[in-house]
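Colleague: Below: sequence and its predicted model.
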Amino acid sequence: MALASWKAFRFFDVNEIRVSANDGPSLEQDSFSCIAASQNNIFVGAQDGSLRLLNQSFKTVQTFKVHDSSRVAHIAPVPNSSYLVTLSEDLSNEPELKVWALDKPEKKTGIPKCLCTVSVQNGRRQFPVSAFAILPDLSQVAVGFANGSVTIIRGDFIHDRGTKQRTVLDGDEPITALEFRPGSTTSLFIGTTARILTLVISGKGQGQPARTLDEHGCAVGCMIRNPQTKDILVARDDAIYSYTLRGRGASFAFEGGKKAVSTLRDYVMFVSPPETQGNSQAAPLRTFGARNGNDLYSTTKFTIIDPDLKIIAHAETLSSQISHIFSAWQVVFLITQDGKVFRYQEKSFSQKLELLYQRDYYVLAINMAQKESVDPVQQNIIFRKYGDYLYSKGDYDTAMQQYLRAIDNTEPSSIIRKFLDNQRIQNLIDYLEELHEHGKASSDHTTLLLNCYAKLKDVEKLESFIRQPGELKFDLDTAIAMCRQGGYPDQAAFLARKHDEHGVVVDVLIEDLRRYPEAMAYILRLEPTLAYENGMKYATILLEHVSTDETQFLIDYYTGTFRTKKDAIVEQETPVAQPGYASRATTAATTAVQNLASLIPLPYMSTDFMKSSTNEEGEKVIVSQQVVETVTEDEFVAYNVPKPRTAFAAFVDHPDQFIQFLEACIAFPDIADEDKKDLYGTLFEMYLAKANSHEKTDAEEWLKKAKALVEQDTVPLSPSNVLLLSSLADFNEGTKLVKEQQGLYFDIFRAYTSAHDTEGAIKALRKYGPEEPQLYPAALAYFTSSSSILKESRSEIETVLAKIDAERLMAPLQVIQALSQSSVADMGLIKSYLSKTVAKEREDIASNKRLVASYRADSQTKLADLTSLNAGPTSFSATRCSACGTPLDLPVVHFRCKHSFHQRCLNVVDDDKEDVECPVCAPGNATLKAIRRAQVDSAARPELFLDAIARSRDRFGTAAEWFGRGVMDVGTVGE
């Protein structure tokens, strides 16, 4: 009987094949001698030497005689071919072996062609053939006899080119079984009643005597080769043994008698001999063809087992003894002595699983699925069902193991919900970690996993999760957010750094950890673009806490000189410390950079900046990269320098750093001109702001700097901006300087007079009066505006009046009118001025009279000359030509202006003599004519005269000028 560890099932469906009498002789034990099957047919050998070919339905296809008078003792189809080997025997003659070509029928008879016939020799000893085996390539045939001898036949059986026979074993025990094991070395396994032997018949070791593998033999029909493993299986009453070339292998304990064995894939089938039954029947008992209950006096048991899984796939007891079992077309056929044929069809895999599920044999189902190499999806279904079964029994840990195995084809939400309901947090962590490992985790799964870590305060697992090497298996943003929310900013920073999320690293350092120096150190070690983004994002905060570094960073970046910092790195070995984030630093950090390096790898460091190793003493140590801060800078990387104005907002509430930034940018030579306007204007504003701040200890110094900016001619300050800022800050010097630069002298003077700063007004008058004469009339009015002002400026009034008179800025009458409006001015102020003015007027009148007399005399002289020319003769005394300067010779042309010319020098012909004009006097005459013509034209356009009167300050003088031009000469106009 089977041991208790074997599980019994019914994995095979059994049905009887009805063999009709019309299909030939029955299959009762006495009607045939042997049976075998190939991939196409079933071969049945008869006692009379005939052979029947049956199809899968056991219908006779063909019958022919293979031996004349001997019975067919053995049939061996050659695998994967159409050849068939038959062996016949009778004790009066030597056994006869024939090879048939089933696909080559004889033309006359239609029976298969016999390729060769060989008489098997046994030393002329007449003993029955007890065993028979062929090689798959039909190169050798082995025949075993009941007297203990084994004959090997070699040759070309197919082409009948001759064979050789050799007795390889001549023993005392009858041969019970022969099996070939082909390969590089072909071996023959020999079973006797007392031993199991192996013999090399080709290849290395050929010719050596048979080697005994076991001192226990086997019965006839109880040895077979396993086609899956190529091992030899031997069935004995206590177990099923396997043999290899090296000896006995694994065995499977299965008690009970066995008289025949066969295989179907991994299944082993055997028949147990009849057992006498009492009145009570053994279960299960299946009876076929019994006439009544009294016939059940002897039974035969048929069993199919799977040794690997320790499964009894089928077991039943038959009332009739079994004569033959064989397998073909993945089906097992069983023939009883009374001629009945039964087909054993294996159930489908899903049907077998259902049988296992019904008895809760999930482990067995898993092993069976793995053995049959079913697809992973089907295996995962089994894992899931097993997990559900264990969960229902309260075995949560083992259930989770199954769920993890089925994770690829399981809806995670259902599993998560189960363990959340029972608060099995540790199991839930295992499942969520596996989801991430398989890349099936969503952001919600990552959030839940990190929450579980936080709930259990399992920092070690949290770090292991975020530090796992290889490809990212979770949602990075979610993991970072959960670390920050759960109070693990160090881990969030490391995770962000590992995946080059530099912006998030800076966020954590500043917003969560408030480690401003470390954040600044990290920013300075980023590439320019990333450094700028993060440096500007937190510029105000960094200026508050690390103002020097942040200001210098902004100066370097906005002047185009920023270089990424890179420090020296040395490796150190330190003993393994307790797990903890901060404990990974090898020494106490003394600088922000070392602090940062102990927290996370710097941007230029590998993320695997710590690794475990073993030193020479076998002690486990950590090899870490220790940062030694240096002034080393990386190679310059070009970047687009932003406009300085974009940084102004960052300096709110940080005026000192702002001024430092502005001054540094201005000092840089490559700043664009349009940016300089912004820089200088803002710097001027900041100087005034500092001067007017609550801390006025250095106010004068700031005002001096502001004034120096305005005084520089090369500084591109906007005048209107400076005026506005100076006005708002009460910075009069700035207002004055701008107005002076813009030529707004009158505004400067008015500013002094508005402030009643007489001394300043006098200085402004002296400084700007020569360039702006109109200041003198304004000064005269201001100096006489009040008694106090007059007292301060009395000595200056005479100078003012002198300038007014010299520059004719005001007529004397206007001066008198201006002073008459003042209540403090007296005649003593202008006595000297009036005296000089009257004297000058008198001198002018006298001079004009003299000019009139001179002009009248000249006019009379001219009139006399004209009269003389028109009335009397003219004498010419010139001896040289006025054109060429040579002595005159005829023909000569004389002009009344007393100029004489050679006629040839004038280039005139006789017809043009009346129109000739003196070349010497012609230009002057043309000018006079043009002037006269202009006077005539002006007289014809009185609107010009009126316009000139309207625009003139001295209308009388303008009218006199136009009279002189003859505008009123009516007689001339009438010509």
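Modeller: Nice, I can see it.

Colleague: Going by C-alpha atoms from here, please, whenever you check contacts or count neighbours.
Modeller: Noted.

Colleague: quick one, what contacts residue 678?
Modeller: Neighbouring residues of residue 678 by C-alpha atoms under 8 Å, 6 or more residues apart in numbering: residue 645.

Colleague: Give me the secondary structure label for it.
Modeller: helix (DSSP: H, G, I helix; E, B strand; the rest coil).

Colleague: Relative to residue 648, how far out is it?
Modeller: 10 Å (C-alpha to C-alpha, to the nearest Å).

Colleague: what's the answer for residue 92, then?
Modeller: With distances taken as C-alpha to C-alpha, residue 92 is found 123 Å from residue 648.

Colleague: Pick out whichever of those two has more residues nearby.
Modeller: residue 648 (14 against 9; other C-alpha atoms under 10 Å).

Colleague: List the residues that contact that one.
Modeller: residue 658.

Colleague: Quick one: the helices in the stretch 301-450 of the chain, in order.
Modeller: For the stretch 301-450 of the chain, the helices defined by DSSP state H, counting those that start in this stretch occupy 349-358, 362-371, 376-392, 396-405, 412-421, 425-437, 443-456.

Colleague: didn't residue 377 look like it was pressed against residue 409?
Modeller: Yes. In this structure residue 377 lies within contact range of residue 409 using C-alpha atoms under 8 Å: 6.4 Å.

Colleague: Give the buried residues for the top strand by length along the chain.
Modeller: The longest strand of the chain (DSSP state E) is strand 93-105. Neighbour counts using 16 or more other C-alpha atoms under 10 Å place 93-101 of strand 93-105 among the buried residues.

Colleague: could you point out which element follows it?
Modeller: Next along the chain after strand 93-105, taking DSSP states H and E as the criterion, comes strand 112-119.

Colleague: Residues touching that following strand, excluding its own?
Modeller: By C-alpha under 8 Å, 6+ apart, the list of residues contacting strand 112-119 from outside reads 94-106, 157-160, 163.

Colleague: Give me the buried positions along that strand.
Modeller: 112-118.

Colleague: Pull the distance from that strand to the chain's centre.
Modeller: 75 Å (C-alpha atoms, centre = their mean, to the nearest Å).

Colleague: ok, now stretch 158-171?
Modeller: Mean-position distance between stretch 158-171 and its chain equals 73 Å (C-alpha atoms, centre = their mean).

Colleague: go on, stretch 211-231?
Modeller: Stretch 211-231 sits 63 Å away from the centroid of its parent chain (C-alpha atoms, centre = their mean).

Colleague: Alongside the first one, take a look at this:
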Amino acid sequence: MALTSWKAFNFIDVSPVKLPEDSSSIFDSDLSSICTGSANLFVGTTDGFVHIVSSAFRIVRSFKAHDTGSITHMRQINDTALLVTLAEDLSNEPVLKVWALDTEKKDGGPRCLSTVSVQNARRQFPISAFAAVDDLSQVAVGFANGSVTIIRGDLIHDRGARQRIVFESEEPITGLETQTGAVTTLYISTTSRILTLVIAGRGQGQPARVLEDTGCGLGCMTLDREGGDILIAREEAIFTYGPRGRGASYAFEGPKTSIDAFRDYVALVCPPKAGTGKSDPLRKYTASPAEDIFGTTTFTLLDTDLKFIAHSEALVSPMKRIFMEWGDLFLLTTDGKIFRYREKTLQQKLEILYERNLYILAINLAQKIGIDPLQQNAIYRKYGDFLYQRGDYDTAMQQYLRAIDNTEPSQVIRKYLDTQRIHNLIEYLEELHDHGRATVDHTTLLLNCYAKLKDTSKLDSFIKAPGELKFDLETAIAMCRQGGYYEQAAYLATKHGENDMVVDILIEDSKKYAEAVEYIWRLDPEVAYHNLMKYARVLLTHCPERTAELFKVYYSGQYRPRTEVEQSSEPQEQPTSTVQSLAALLPLRYMHVGTRTQPPAETPETATDEDRVEETLPDYDIPKPRTAFSAFVDHPKEFIDFLETLVQQADLKQDAKVDLFTTLFEMYLDTAKGKKDAAEREEWETKAKKLIEGKDIPISTSNVLLLSDLSNFREGSTLVREQEGLRLDIFRSFTSAKDTQGAIKALRRYGPDEPQLYVDALTYFASSPKILEEAGDELDAVLQRINQDGLLSPLQVIQALSNNAVVTMGRVKKYLSDNIDRERKEITTNRRLITSYKSETETKQQELDHLTTQPVVFQSRRCQSCGGTLDLPTVHFLCKHSFHERCLNKLDDDAQCPVCAPTNATLRAIRQRQVDSADQHDLFKGELSRSRDRFGVVSEFFGRGIMRPQSTME
């Protein structure tokens, strides 16, 4: 057996016990046995007395236990009030008594429950060992002659006890110990063997079984109550035994006279060696200079599990008894002195180990004791610091990881940042996240480390770890984006529902615009709208078709989140893959990934469940069309397509309809204006014209006029003015724009209904030589129309043409000659009429004179009223009309001819009006100032009789 290296420490504080004067005598030579229990010390003496001693080592109680013999063995049963004493003298059989310490007799002593004389084959041999089970149902007594007697029965109630010698041998019995469990086993040690005997349970009655053919000395066997093993001390080592045989052994050479189990320690008393002792390898730990000289006895406390010596000292006086009580170990020497051995606190022991850099032993010690994990972590941290100082960074990190729960992370991180041990740093940061102790800074640092090493696999495993999130989400996404790990950032954002951030990554970082559009199309309406408007211009620049299509679908109220990845036909910088990899993370029902082909038309009978699910999705508030207009800046083609789609909707609100038609009209004109090819320009202008044709167009007149004017779209302005009846404005718009051909067209179209246009045209044609040249023969046509309709007098025409000196007399020679000829003809005609009117007037005047001066002959034969033959009485009028008197309604001085009365009344009314209006000079002047044809006004007033010659007025 190899010798184990034992480290020696001073983990025990030794102090002498000051005994009171009244109790010091019992620890002298009269003491024959000691036992402990119930926080008391029981001392048996050679005269048969039992003294109960308190923790202050004062005698609490004494009683006479045995009349004869010395009390050689005692035991207090299981911290109860039962005490077993065994006294012997060689002349009689040993006597065993059981005492009830809580019951007193009349004399004040405890009551003896039972008394048994122990049988032995040969009386002259003393008792060498004693053991009892916890319930006192069996007691074993070993003798120096090699026999063991078992006493069975109810010793507490004294209901009879049976004795039997269960073992006999040639070797003296050196120790007895009982072990209870499924069976009760009695361990027997002799000077040459170790045996077990079942005294209760299965196997009872069978002979003792030999565990080992090597025994031990007297006092060299004890029971480790905490571990349950039997400890045997031999010269070469310490051995452990169980029911099945020998267990672990611990090499510790040297003679031994006593072994005891104290807490986690084994207490050994080692007498001086027979030789000089210089060859003992443990001499340096167990011996002192005085021991080398005088060969003194040593007392040692061993921790057999951790292989160290907790205490070792040379005893000045030989050991007499060892006992444990009140949490300490006590040693009684032969000179009656007692020494207390108290274990140091854990912290004190750890400090001792720290001083010697024995951190592994400190850790093992702490684990064995089972201290708080936080206290253990402090040891790991110290050990890690020690290893770090030595440059063993990997092992130090292992210790820091074990102490991670109560270690300030910055202390460790700073160390490894300084030494640039990035792999160790990653390991520590990962553990921080696993323990949920990572902060935003820790996540940032870890991701930076991954990025520095370009370790994509570790980064993936970190962010895709199952279970709850172990890091700050926003920080992780931000760091992945900064490091260029866009797929990982998108994965995190998608997995945790940060859809806005996914779109940001696809567009701003990955530049995967088509995938961004597809991703937006898979979101809920509100989220999709937010992202669409945020990146509309960017997406329209790179994916105009798909983005415009999304706009049309959304603003027409037909938007539904897609459940399939649709392959875009637009070119991309990178292949489409992100949406496919993220599709499974989207919280959409019936989600699946694939490339969509054009599906066949479905009837209600063939519609799938997925289609029905989509149809039942909740509606969303359709935004006003104008909110999308700004997004289409620099994208007129897509904008026009968007507008044309929306204007076809039947349920448009009035305000939306106005916005759409007005904007579409503007876009048509703007596109036409930018076309160089006349045919293309005319095509777009035709589209614009169709929007403003007809009645009840949504575009206001002012907007049409403004937009048409800005785009030089004359047809638009013309069409609106036509609809509003503003023909003069149409013509003037052409003249103001110097558009002679347009003015001519307008004149030909609107002139018949608006004669004033010919007057305006005359002025316009005569405004400049260029315009006159462009007008050509149209001037003659205008002059002819003015002349035919009498719109201007020749003098007014001459005045209008003479303003700019553009039209020469030769240019209007024909007009002037025609007018002169016409005027001459009118003068001739007027003169002829005047002559005729004068002749008629003279004739009328003669008739009046004849009627007033000459008799009148009436020759009418019939009545002008009834047509009958005239008979008396008859009435004749000067107008040569005759009537029966009876045919006239009224006949007086003012009677009038019924035939001529209406004509006469009309003439009188005309004459009266002329008289009444003879003084309305202001009206004449006003009309004259407002009219360009002043001669016409004069003629009209003369015709109405308002103006008449002075003689007439008089």
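Modeller: Perfect, I can see it now. If you're wondering where the values come from, they're calculated on a predicted model, not measured in any experiment.

Colleague: Can you give me the neighbour number for the aligned partner of residue 644 of the first structure in the second structure?
Modeller: Correspondence of residue 644 of the first structure to the second structure, assessed by TM-score structural alignment: residue 625. Using other C-alpha under 10 Å, residue 625 of the second structure is surrounded by 19 other residues.

Colleague: Pull up the gap between residue 625 of the second structure and residue 746 of the second structure, please.
Modeller: Distance of residue 625 of the second structure to residue 746 of the second structure, computed by C-alpha to C-alpha: 38 Å.

Colleague: swap in residue 254 of the second structure?
Modeller: 138 Å.

Colleague: same check, this time on residue 119 of the second structure
Modeller: For residue 119 of the second structure, the distance to residue 746 of the second structure equals 154 Å [C-alpha to C-alpha].

Colleague: Also residue 774 of the second structure?
Modeller: Note on residue 774 of the second structure: its distance to residue 746 of the second structure, by C-alpha to C-alpha, is 15 Å.

Colleague: Have a look at these two and say which one is more surrounded.
Modeller: residue 746 (19 against 15).

Colleague: quick one: the more buried one is in a strand?
Modeller: No. In this structure, residue 746 of the second structure is helix, not part of a strand, as judged by three-state DSSP.

Colleague: residue contacts, it?
Modeller: By C-alpha under 8 Å, 6+ apart, residue 746 of the second structure lies in contact with 730-731.

Colleague: Check residue 835 of the second structure too.
Modeller: Contact criterion C-alpha under 8 Å, 6+ apart gives no residues in contact with residue 835 of the second structure.

Colleague: Assign a three-state SS to it, would you?
Modeller: Secondary structure, three-state DSSP: residue 835 of the second structure is helix.

Colleague: Over to residue 266 of the second structure?
Modeller: Secondary structure, three-state DSSP: residue 266 of the second structure is strand.

Colleague: What is the equivalent residue in the first structure for it?
Modeller: Under TM-score structural alignment, residue 266 of the second structure pairs with residue 268 in the first structure.

Colleague: Please enumerate the helices of the stretch 851-975 of the first structure.
Modeller: Assigned by DSSP H, counting those that start in this stretch, the helices in the stretch 851-975 of the first structure fall at 903-906, 922-939, 942-951, 955-964, 970-974.

Colleague: These: which one's closest to residue 694 of the first structure?
Modeller: helix 942-951 (56.3 Å; C-alpha to C-alpha).

Colleague: how far off helix 955-964 does the closest one point, in degrees?
Modeller: Here the directions of helix 942-951 of the first structure and helix 955-964 differ by 150 degrees (axes from the mean of the first three to the mean of the last three C-alpha atoms, to 10 degrees).

Colleague: mind checking how far helix 942-951 of the first structure is from the chain centre?
Modeller: The answer for helix 942-951 of the first structure is 84 Å, by C-alpha atoms, centre = their mean.

Colleague: what does stretch 647-666 of the second structure give?
Modeller: Distance of stretch 647-666 of the second structure from the chain centroid (C-alpha atoms, centre = their mean) equals 39 Å.

Colleague: For that stretch, list every residue counted as buried.
Modeller: Within stretch 647-666 of the second structure, the residues that count as buried by 16+ other C-alpha under 10 Å are 647, 656-666.

Colleague: do stretch 720-728 of the first structure as well
Modeller: Of the residues in stretch 720-728 of the first structure, 722-723, 725-726 count as buried by neighbour count, 16+ other C-alpha under 10 Å.

Colleague: of those residues, closest to residue 501 of the first structure?
Modeller: Nearest to residue 501 of the first structure among those, with distances taken as C-alpha to C-alpha, is residue 725, at 44.6 Å.

Colleague: what's the helix or strand for the aligned residue in the second structure for that closest one?
Modeller: Residue 725 of the first structure maps onto residue 707 of the second structure when the alignment is built from TM-score structural alignment. Assessed by DSSP H and E, residue 707 of the second structure sits inside helix 701-710.

Colleague: Which elements pack onto the helix or strand just after that helix?
Modeller: Downstream of helix 701-710 of the second structure, the first helix or strand assigned by DSSP H and E is helix 714-724. Helices and strands touching helix 714-724 of the second structure, by 3 or more C-alpha pairs under 8 Å, 6 or more residues apart in numbering; DSSP states H and E, are helix 701-710, helix 727-736.

Colleague: Any chance of those in a markdown table with distance to residue 475 of the second structure as columns?
Modeller: Output for those, formatted as a markdown table (distance: least, C-alpha to C-alpha, whole Å):
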| stretch | distance to residue 475 of the second structure |
| --- | --- |
| helix 701-710 | 52 |
| helix 727-736 | 66 |
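
Colleague: Out of those, which gets nearest to residue 175 of the second structure?
Modeller: Distance to residue 175 of the second structure, taken as C-alpha to C-alpha, is lowest for helix 701-710 among those, at 120.8 Å.

Colleague: what's the mean gap between the closest one and the aligned bit of the first structure?
Modeller: After superposition onto the first structure, helix 701-710 of the second structure sits on average 1.3 Å from its aligned residues (mean C-alpha distance after the TM-score superposition for the first structure).

Colleague: How about residues contacting that helix?
Modeller: By C-alpha under 8 Å, 6+ apart, helix 701-710 of the second structure touches 662, 666, 669, 714-717, 720.

Colleague: Most neighbours among these, which one?
Modeller: Greatest neighbour count in the contacts of helix 701-710 of the second structure, by other C-alpha under 10 Å, goes to residue 716: 27 neighbours.

Colleague: Matching it against the first structure, which residue comes up?
Modeller: Checking TM-score structural alignment: residue 716 of the second structure goes with residue 734.

Colleague: For its match, list the residues it contacts.
Modeller: 706-707, 710, 722-723, 726.
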